[in-house]
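# Need a 3D model of the following:
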Amino acid sequence: MLPHLDDLATLVKAAAREELLPRFAGTERLFKADGSVVTEADFAVQKRLTARLQERYPEFALLSEEMDALRQQELLEQDNAGLWCLDPLDGTSNFTAGLPFFTISLALLIEHKPVLGIVYDPIRDECFTAQRDLGAWLNGVRLRVPSVDLPLRRCLAVVDFKRLGPLAAKLAVRPPYSSQRNLGSVALEWCWLAAGRFHVYLHGKQKLWDYAAGALILSEAGGRAETLRGEPIFSIELQPRSVVAAGDRRLFDEWKTWLTECSDGIGSP
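Coordinates of the predicted model:
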C-alpha cells in the first residue's frame, strides 16, 4: 500500500516551517562544483526528511539532490521496493536572496516511475499533490488545468533562457508568445502551470529531483509535456532533461510546432 498523501504533506510542511522559514534570507550561501548554490537549509531539510521517512517507511530508500553523485547513481541502479526522490530546497538562489519563491519537492518512485508527488510552497502555504492515475490537488481541492482560449501569441510563457543555447537567442529576437517570465524554482513552475498561472513552459536542463514530483502533478492535472526531442519527460537517470510543456493540449501542439520549426534540431536530451 502506498503512503497516504496527507501523511506525507504533514512531514513536508513541518520541515518547511521549522527548517526553511527560520533561515529564509538569512543563511550563508555556498557554491557546489557545478556552480549551483547550496545552503545550511538544504542540508537541514534533507537530514530531517531522510530520518522521518526512514522511520515511517523503512522499505523505501531515499535519493536527494545534495547526495554525492556516486551514491545517487547507486540508488538508481538498486532494486528497491521504492525510492523517494527529494529536492530539499528547490529555488535555493531565490531563498538566499530573499525572493519568496522556493519549495520542497518530494516524489515516490515505484518500478522507476513516479507514483506520488508533493510540492510545498511555505510562503503561500500551497501544497500541490498528485497520485498516479488518481489526480492532482492543491490544498486538497482537485486541480485541473483550465482550458485556454488564446493563441500562442497572446500567452504568458515561463522560459529559462540560461540553458537553451542558440535557441535562447531566437526566442529573444522573435518570441511567439506575448510575455515571458523566469521564476527560479523548477518544481513550483510545474505546479503553477498546472494551476493555469501561465500558459507555456520551456526549460533546457532539469535533473530528476527537479521534475519528478512536478511533472506528475502537471500530468495528473491534465497538462502535457515532452523533451525538445519529443521524448517522455521522465527518465530514471541523472542526466538532465529538457522540457516543453503547456497546460492546454491544443496550445502545447502550437508551442511544440513553433519550437521544432525554429530550433532546427537544437535541444537537450
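# going forward, measure contacts and count neighbours with C-alpha atoms only.
OK.
# Sticking with residue 119, tell me its helix or strand.
For residue 119, the element it lies in under DSSP states H and E is strand 113-121.
# For the closest residue in space to residue 101 that isn't next to it in sequence, what is the enclosing helix or strand?
Distances taken as CA to CA, 6 or more residues apart in numbering place residue 94 nearest to residue 101, at 6.3 Å, with adjacent residues excluded. Using DSSP H and E, residue 94 falls within helix 92-97.
# ok, and for that helix, which residues are buried?
The neighbour-count check on helix 92-97 (16 or more other CA atoms under 10 Å) flags 92-96 as buried.
# What degree of burial does residue 40 show, as a neighbour count?
15 (other CA atoms under 10 Å).
# List of residues touching stretch 3-17?
Under the contact criterion CA atoms under 8 Å, 6 or more residues apart in numbering, stretch 3-17 has outside partners 45, 48-49, 52, 57, 104, 116, 118, 120, 122, 127, 129.
# compare with the first, here's sequence two:
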Amino acid sequence: MNDFRIYQQFAESIARQAGKMIKISCVEHHDIQFKSKYDFVTDVDERSQKIIQTAINKEYPEHQFFGEESADANDVDLDKTAKDFIWIVDPIDGTTNFIRQMPFFSVSIAMAYKHELVVGVVYNPMTDEMFSASKGTGAFVNGRVVHVSDVDNLDSTIVSLSMPAAAVEQRPYVCSCIEGASKSCLSIRILNSAAICMAHVAAGRMEAHYEEGIHIWDLAAGAVLIKEAGGEISDAKGNPITLNTTSVFASNKKIRPFVSTIFC
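Presented below is the predicted three-dimensional model:
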C-alpha cells in the first residue's frame, strides 16, 4: 500500500508558498479578466498556479499537472487522460472573494493516484489554516486531528451552498434549496468557495455543503478531507466522485439522509 503522506507534506509546503504571495497581493491592484459574466481570473491566480506547477514539475517531473488556469482546463476528459499520478490544482478557490478582500478563499491542491483522489490540501492564507489529508491517515487542521460533526437533526444543522459562477442556469434551483433549508435548518452559509466550505464540513464546523456547476479542481482536495474526516461525499445525484464530476454533496453521515431531501 502506498504511503501518500510524503505527497501531503509536499502539497502543504507549496500551498504555503503560493499562499504567502497571495496574502501579500490581496490588497494590491489586480489585472482582472472575465471568463464569463460572473466568473473571473486575476494575475494572482496565474502567478499562484505558476508557483505550484513549477514546484511539482521540479519535484515530480513524471507526474501530470492539471490546474484551473491551464489553457485547456475546460476541454480535458480526465477520466480518460489522467496518468497514474495527477495533481489537480485551484490556485485561488474563491477568486471573487479574493478580489473583494473577503477572507474566504484558498489554495486547493489535490493528487489522484490511478484515478482515486488520495491527497487533499486546502490552505487559507488569510487565517493561516492548513486543512490537510491523505488516504488512510485522517484529516487535520494545522496538525490537529479533525472529524465531521455528529449532528443528527436538521434543527441543529448548518448547511452551505454556492451561487454558481459560470452555470448561471443553476441559480434558480440554488435559490429553491435556500428556501427549503431556511424552513428546517439552523442556518445557511453562502461563502462561494467549495474548497473552504468542504474543509469546514470536514472540521465539524458545518454539517453539509451542496454545489452545482463546479469543476474537479474546486472539489478534489475537499473530497479527500471529507472522506478522511469520516464524512460522505458524492455528486448532486448521489453518484461517486470521478475526475470529471461537476457537482458535490458533502456531509456528515448522520445528517445526510435528512439534508438530501432538501438538496437532491
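# TM-score them against each other, please.
Superposed pair, TM-score by TM-score structural alignment, normalised by the length of structure 2: 0.87. Supporting alignment: 254 aligned residues with a CA RMSD of 2.2 Å.
# related to what we said a few turns ago, rebuild the contacts of stretch 3-17 of structure 1 as CSV, extending it with distance to residue 70 of structure 1 and neighbour count.
Output for the contacts of stretch 3-17 of structure 1, formatted as CSV (distance: CA to CA, whole Å; neighbours: other CA atoms under 10 Å):
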residue, distance to residue 70 of structure 1, neighbour count
45, 21, 23
48, 22, 16
49, 21, 21
52, 23, 15
57, 24, 13
104, 23, 27
116, 25, 25
118, 26, 31
120, 28, 25
122, 31, 21
127, 31, 20
129, 29, 33
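# longest helix in structure 2, by residue count?
The longest helix of structure 2 (DSSP state H) is helix 5-25.
# following it, which helix or strand comes up?
Trace forward from helix 5-25 of structure 2 with DSSP H and E and the next one is strand 32-36.
# So which other helices or strands are in contact with that next one?
strand 39-42 (3 or more CA pairs under 8 Å, 6 or more residues apart in numbering; DSSP states H and E).
# heading toward the C-terminus, what's the first helix or strand past the strand it packs on?
Counting by DSSP H and E, the next helix or strand C-terminal to strand 39-42 of structure 2 is helix 43-59.
# post-alignment, whichever helix or strand comes after that next one versus structure 1, mean distance?
Next along the chain after helix 43-59 of structure 2, taking DSSP H and E as the criterion, comes strand 64-67. Comparison of strand 64-67 of structure 2 with structure 1 after fitting gives an average deviation of 0.6 Å (mean CA distance after the TM-score superposition for structure 1).
# So which bits of strand 64-67 of structure 2 are buried?
64-67.
# which residue in structure 1 lines up with residue 57 of structure 2?
Using TM-score structural alignment as the criterion, residue 57 of structure 2 maps onto residue 54 of structure 1.
# For the stretch 151-264 of structure 2, just list every one of the strands.
With DSSP state E, counting those that start in this stretch as the criterion, the stretch 151-264 of structure 2 has strands at 158-161, 187-190, 208-212, 232-234, 247-251.
# Same list (those strands) but as JSON lines, adding mean neighbour count and distance to residue 30 of structure 2.
Formatted as JSON lines, the strands of the stretch 151-264 of structure 2 follow (neighbours: other CA atoms under 10 Å; distance: least, CA to CA, whole Å):
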{"stretch": "strand 158-161", "mean neighbour count": "24", "distance to residue 30 of structure 2": "27"}
{"stretch": "strand 187-190", "mean neighbour count": "16", "distance to residue 30 of structure 2": "24"}
{"stretch": "strand 208-212", "mean neighbour count": "26", "distance to residue 30 of structure 2": "27"}
{"stretch": "strand 232-234", "mean neighbour count": "21", "distance to residue 30 of structure 2": "35"}
{"stretch": "strand 247-251", "mean neighbour count": "27", "distance to residue 30 of structure 2": "29"}
